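# The following block contains a protein sequence and its predicted model.
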Amino acid sequence: MQLEATGISVRGPHAPMLDTTSVRVADHQVVLLAGYPGPGHVAAALGLSGRLKPDTGSVRLDGKADAALLRQKIAVVDAPGITEPDDALPVQTIVGEELAIAGRKAGRKAVVEWLTEHDAAEHAGKRFEHLPVAARTRLLAELTAARQDVKLVILTMPDRHGGDPHEWYALGRDLASRGYGVIITCADASARLLGVPAAQLGSQDQPEPVQVAPIAPVEPITPIETSDVPVVEEKTA
């Protein structure tokens, strides 16, 4: 799967929200899309995912310009004012809602099992706003990845919450190693701190996406038959 946006821009009511931008990403790849913090990040995420029609340019998934297909295959994580959760709700409530959207079991037991599986059971009763920054981004990304049809994930300005950029970049690489295409929008300062070449909001130039090797399957261990083990006879003096 490959997403390619060419020369997309979004006009706002008083000023451009997103200047002409081009970006591409495929399976097992991570792209940083960096720029000044502001509405351009959300406009880019919505335009790339078929949730907002750009005023110029095109967005194609495997060569098809199909907004419905983009919305089906691409998930936008934690976009301010769009897909970010209500921070006043408990973590377990947010998880239940997201699991239900993903078409999975979403009862109390299922929520506890999911949180336990993702090493987050200790946070179940907390207000979402009280989650550690890295845990917040990881939980939202993993809940998005739980949706069956999602093939590409856009993490929207995770650095706006503070924390260490290396943590959400490692999350992006982990998702890519599992087969997803990943776009992370962030501030220029975060990209410089990571030392990773980044595509730019408002630019048509893009470095090659970072390719992440897939996770190798674990080879099963073949049990040793006791009949195959040589018998060592003890020598008597």
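Cool, got the structure.
# From now on I want contacts and neighbour counts done on CA atoms only, so please keep to that.
Fine.
# Now do residue 113 against residue 95, distance only.
Distance of residue 113 to residue 95, computed by Cα to Cα, to the nearest Å: 11 Å.
# If you count surrounding residues, which of the two has more?
A count of neighbours by other Cα atoms under 10 Å puts residue 95 above the other of residue 113 and residue 95, at 23 against 14.
# List the contacts of that one.
Contact analysis of residue 95 by Cα atoms under 8 Å, 6 or more residues apart in numbering lists 106, 111, 143.
# Is it part of a helix or strand, or is it coil?
Under DSSP: H, G, I helix; E, B strand; the rest coil, residue 95 falls in the helix class.
# Find the nearest non-adjacent residue to residue 194, please.
residue 166 (6.6 Å; Cα to Cα, 6 or more residues apart in numbering).
# circling back: out of the contacts of residue 95, who's nearest residue 72?
When those are compared for distance to residue 72, the smallest value, 15.2 Å, is given by residue 143; criterion: Cα to Cα.
# how about the strands in this protein?
With DSSP state E, the ranges of strands along the chain come out as 2-11, 16-26, 29-34, 56-61, 74-77, 152-156, 181-186, 199-200, 210-211.
# Serialize those to a markdown table and add fields for mean neighbour count.
Shown next, in a markdown table, are the strands of the chain (neighbours: other Cα atoms under 10 Å):
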| stretch | mean neighbour count |
| --- | --- |
| strand 2-11 | 20 |
| strand 16-26 | 22 |
| strand 29-34 | 27 |
| strand 56-61 | 20 |
| strand 74-77 | 26 |
| strand 152-156 | 27 |
| strand 181-186 | 28 |
| strand 199-200 | 24 |
| strand 210-211 | 18 |
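# alright, now check it against this:
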Amino acid sequence: MLCARQPSVKGRRLDLLPPTSLQVARGELLLVTGDRQDQRTALALVLSGRMRPDGGTVSWDGSAGIRPLRRAAALVDSPGVNEPEQHLSVADLVTEDLALVPRRYRGALLSKPWLKVNRFEDVAGLWTEQLPPARRTELLTALALANPGTDLLVVDSPDRHGADPAGWLPRLRELAYDGGRPLAVVATVTALPDGWTGPSAAIGNADRRSSPGSFCTDDGHKTPPTSEYVDENSGLTGEVAK
């Protein structure tokens, strides 16, 4: 389980990230809303262990250190941080990203076989900026999961690529609810999609007067959501992207 108890990041004048509390377990997709891109990115960096908060804590499976969180988390498509460069082809992006997978897993990861096995051969020659939103989300999350140690996906502002949540929501739901490899998935967004009834939070939601212990009373593993919960949210944007 990912547990954030009022993490905050200072800016020059105002907080870059105001205190925000949330939790998400394996088998869950949490959407976190925020009006400002810099705040959404700051939260994504903190939740993925790429930035230390100035206040508050973030823990993964009960471990408060940043190393366990960073090992478990993959930051996906964060603008100005690790979003694909426009001049890269899909094939080149795959080659670069697979080279970042920990060495003990890297031997079997070659770009051409990976593209074929994961069904991206048809877009290998495209520039990354030419990918439709759904294919972009599918590609970048698949690359994040090339590391078998990834248990947490933090996707930064996937709705910036288009107003239709069909470009990202079905894929993230699919990954969170995968019975074979359920993931904890967090996406920062501008606003909740119409009809969304799943878990959500808002940047700056932490009341400074509340106790940090009021969140995440159980930091251990949690079971995936019930089939009724999945069914309730499965009709928001049509079929899951394959």
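Yep, that arrived. Computed from a prediction, not measured in an experiment: that's the story for all the values here.
# Please name the residues that touch the residue sitting nearest the centre point of structure 2.
Against the mean C-alpha coordinate of structure 2, by Cα atoms, centre = their mean, the closest residue is residue 154 at 2.0 Å. With contacts taken as Cα under 8 Å, 6+ apart, residue 154 of structure 2 has the following neighbours: 44, 47-48, 73-76, 185-188.
# If I align to structure 1, which of those are still contacts?
Among those, those whose aligned partners also touch in structure 1, counting by both residues aligned by TM-score structural alignment, their matches' Cα atoms under 8 Å, are 44, 73-76, 185-188.
# Can you find the partner of residue 182 of structure 2 in structure 1?
Mapped onto structure 1 by TM-score structural alignment, residue 182 of structure 2 lines up with residue 179.
# Would you mind stating the distance between its match and residue 89 of structure 1?
In terms of Cα to Cα, residue 179 of structure 1 sits 31 Å off from residue 89 of structure 1.
# With neighbour numbers in mind, choose between these two.
With other Cα under 10 Å as the criterion, residue 179 of structure 1 and residue 89 differ in neighbour count, and residue 179 comes out ahead with 20 against 14.
# Which of the contacts of residue 95 of structure 1 ranks first by neighbour count?
Ranking the contacts of residue 95 of structure 1 using other Cα under 10 Å puts residue 111 first, with 23 neighbours.
# wait, that one sits on residue 94?
No. Using Cα atoms under 8 Å, residue 111 of structure 1 is not in contact with residue 94, being 9.6 Å away.
# wait, what's in contact with residue 10 of structure 2?
Residue 10 of structure 2 makes contact with 16-17, 54 under the criterion Cα under 8 Å, 6+ apart.
# Mind filtering these down to those shared with structure 1?
Contacts retained in structure 1 from the contacts of residue 10 of structure 2 (both residues aligned by TM-score structural alignment, their matches' Cα under 8 Å), given in the numbering of the listed structure: 16-17, 54.
# Need those residues in CSV (columns: distance to residue 126 of structure 2).
Listed next are those as CSV, based on distance: Cα to Cα, whole Å:
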residue, distance to residue 126 of structure 2
16, 35
17, 36
54, 41
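# quick revisit: dump the strands of structure 1 into CSV; add distance to residue 137 of structure 1 as well.
Rendered in CSV, the data for the strands of structure 1 read as follows (distance: least, Cα to Cα, whole Å):
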stretch, distance to residue 137 of structure 1
strand 2-11, 23
strand 16-26, 21
strand 29-34, 16
strand 56-61, 25
strand 74-77, 8
strand 152-156, 8
strand 181-186, 11
strand 199-200, 21
strand 210-211, 20
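# quick one on the thing from earlier: identify, from the kept ones among the contacts of residue 10 of structure 2, the entry nearest to residue 198 of structure 2.
residue 17 (23.5 Å).
# Tell me the spacing between that closest one and residue 142 of structure 2.
If you measure residue 17 of structure 2 against residue 142 of structure 2 using Cα to Cα, the figure is 28 Å.
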